[in-house]
Every structure is written in C-alpha cells, then in structure tokens.
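> Need coordinates for the below:
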Amino acid sequence: MMKPATISELKKALAPLPREDLLDACVRLARFKVDNKELLTYLLLKSDDEDGYIDDVCAEISEQLPSTRTVHKKTLRKIIRTMDKCIRYSGDKETELQIRIHFCRQIVERKIYFGRCRVSANMYLAQIKKIEKALEKVHPDLQFDFREQMIGLDEYVR
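Predicted structure coming up:
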C-alpha cells in the first residue's frame, strides 16, 4: 500500500502545476470520494455565504431529528457525524458554536427523552463539552452572546 505524502510535500508538489493540471486533480478528487466532493462544494460554492451554510446545516439537523419525544442512539450518532463533518469543512469556531448550539436547543425544545440510555445522554453531554471548548477560542463579546444562547442547555440531562 502506498504511504500518503505529508501536507507540506503535497503543497510543494501542487505549487508549480499549471492551472489545467490543478483543475484535473480537483475533479479527480471529487469523483473519487463523496467527502472530497462535499468539501469542494463547500469551498467553491458555500464558503462565501457562511450564514446560508449554517442555516442549511441547521435545517438538515432539524429535519433529521424526530418529532417524537424519543430518539434512537443510531439516529443521534448519524446526526452528530453529519454535523461534525459540516463543522470540519467550515473550520470556523463561530459556525461550530451556532451549529452545535442549534442541535442542543432542538433536543431541549423537542423535549427528547433519553430514558435509561446513558449512551444518548452522553452524546448530548459531549456536545455541551465541545461547545464549552470552542467558546474559549472566540472573542469575549461573542462568548457572552453564545453563553446567553446556552442558558438551560447544560442542565437538560443532568
């Protein structure tokens, strides 16, 4: 099996390539794996409108969460996987906070009951921890605004 090159090696190899060769490489990457295609879609078509991207991701989360008061842990895992992927594409902490807070807010507003399923409750609590960690990396004024949005979220499962 071929050992992949480091990012710096790839960057050095891509730098001298002509425009057409770069375009061909990007198209081949997009054809090769869905994640690559999704990332290129974000970079080329969605990154200019971060607010629209956040709205799309939040709408998808709302759509995937059931309207009933219970949620299966597999469904929760799938939503979190999708959410993490979208956050990784953006790489922006504010986007991460808005998406994760939206997810937690939906759980609370729909009064989703985890019952005796500690796994689902722990997945929710892990999102709260990720929010806290991301909060440390944004401007203090934004921290205040995001903390206001979080009121009531951290006590939901405990």
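
> Please count neighbours and contacts with C-alpha atoms only from this point.
OK.

> The helix or strand containing Glu96: what's the following helix or strand?
Using DSSP states H and E, Glu96 falls within helix 93-109. With elements assigned by DSSP H and E, the helix or strand that comes after helix 93-109 is helix 118-135.

> Which residues outside the next helix or strand after that next one are in contact with it?
Using DSSP H and E, the helix or strand that follows helix 118-135 in sequence is helix 140-149. Residues outside helix 140-149 that contact it (CA atoms under 8 Å, 6 or more residues apart in numbering): 97, 101, 135-136.

> Can you list the buried residues in helix 140-149?
Using 16 or more other CA atoms under 10 Å as the test for burial, helix 140-149 gives 143, 146.

> Before we compare anything, build this one as well:
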Amino acid sequence: MKAERLSNIKKELQHQSKDELLQLCLRLGRFKKENKELLTYLLFEAHDEDGYVASIIKTLDEDFEAINTASYFYIKKSIRKILRQIRTYSRYSNSKATEVELLLYFCKKLKDFKPNIFRNKALSNLYDRQIVAIKKKITALHDDLQHDYLLELEELLVN
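Purely as a prediction, here's the structure:
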C-alpha cells in the first residue's frame, strides 16, 4: 500500500465528523508507541513547555543513572539510546529552544559522566558533534535566547 500525500490526507480529514476523527486518533495511538507519545504530548503537555522539559530532564537523569559502566561498549550504546530519545522528544515539541535546552543538558551530563567519556574516541566525537549541533541550532533562535544559550554553552566548554 502506498501512503497518500499529507495534503490529500488533510483534505480527507476535513470531511470527517468529530466522532470519526476521535476514532481515527485513538486507532493511531494503538499502533505505535511514538504515535501514543505524540498524542500524549499534544493533549497533556504542549501547553506547558517548561514542565515538559523538566519531565524529560528527570527521565534523562534516570537513564544516565541506569547506564552500565562495566564497559565503554555498554556506555556508548546507552548514550546513543538517550540521544535518540532526546531527538524524538524534540520532534514532538517542534521547538528549537526545547531542543537546544535538552542537548545542552545532555552535554553537561555527558561531560560529568564517570568514567570519563573523553578516554573513548567515539564518545568524545559524539560529544563534539553535539556541541557543533547546538551552536548551529542556537543561531536559528531569537537574539535573547541566543545570548542565554551561548552563555550556557561557553560555561560548558570552559569547565
């Protein structure tokens, strides 16, 4: 089956009744975890972006605590998983400021992580790529936010 274009889907949704739209949304939520997470964000958390970021940070803290530090292999695998989660959560929010804030927090946690990630080339490269990505994303923000996030980034790079 070939998926329809988004514009065609939008036109078709406009012809649906309220009850039919509700049933479609519920059915979408049943099929994939990401669909359910996006619906949860849109319905319960989109109005409070700061609360959303705080809940993600709490989740990230738990994920960092759960990392198996027995080998750099396990550390790399876990850190990449956390980074994938950040990208997914950022996609739900669709806010560049949220994405920058989460990436900055990720880099802070990564820098303070024990054992030191800079002893492993792959992890230090991952950290460096995230710093470059943060710099790039900061330029797309409003001037006031740029200034605030650049200060946080400089503090991260200095320490």
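
> Can you give me the TM-score here?
Remark: TM-score between the superposed chains equals 0.89 [TM-score structural alignment, normalised by the length of structure 1]; 154 aligned residues with a CA RMSD of 1.9 Å.

> on that earlier part again, structure 2: matching residues for the helix holding Glu96 of structure 1?
With TM-score structural alignment applied, helix 93-109 of structure 1 matches the range 96-112 in structure 2.

> List the buried residues of that stretch.
Going by 16+ other CA under 10 Å, stretch 96-112 of structure 2 has these buried residues: 96-108, 110-111.

> quick one: the closest residue to Phe103 of structure 1 other than its chain neighbours and Pro4 of structure 1, what's the gap?
Once flanking residues are discounted, Phe103 of structure 1 sits nearest to Ile61: 6.7 Å by CA to CA, 6 or more residues apart in numbering. According to CA to CA, to the nearest Å, Ile61 of structure 1 stands 34 Å off from Pro4 of structure 1.

> quick one: which of the two has more around it?
Ile61 (20 against 8; other CA atoms under 10 Å).

> got a list of contacts for the helix or strand in which Thr88 of structure 2 is found?
Assessed by DSSP H and E, Thr88 of structure 2 sits inside helix 72-93. Here helix 72-93 of structure 2 makes contact (CA under 8 Å, 6+ apart) with 38, 41, 46, 49, 56, 60, 63-64, 67-69, 96, 98-99, 102-103, 106, 120, 122-123.

> go with 7 Å
38, 41, 67-69, 98-99, 102, 123 (CA atoms under 7 Å, 6 or more residues apart in numbering).

> any idea how far the spatially most central residue of structure 1 lies from Asp48 of structure 1?
Centroid-nearest residue in structure 1: Ile87, 2.7 Å away (criterion: CA atoms, centre = their mean). Distance, Ile87 of structure 1 to Asp48 of structure 1, by CA to CA: 15 Å.

> With Ile112 of structure 1 instead?
To Asp48 of structure 1, Ile112 of structure 1 is 34 Å away according to CA to CA.

> Those two: which is more packed in?
Ile112 (18 against 11).

> hang on, that one packs against Ser67?
No. Ile112 of structure 1 is beyond contact range of Ser67, at 8.7 Å (criterion: CA atoms under 7 Å).

> so which strand or helix has Ser8 of structure 1?
Element membership for Ser8 of structure 1 (DSSP H and E) is helix 7-14.

> And the next helix or strand after that helix, what does it pack against?
On the C-terminal side of helix 7-14 of structure 1, the closest following helix or strand by DSSP H and E is helix 19-32. Applying 3 or more CA pairs under 7 Å, 6 or more residues apart in numbering; DSSP states H and E, we find helix 19-32 of structure 1 packed against helix 34-41.
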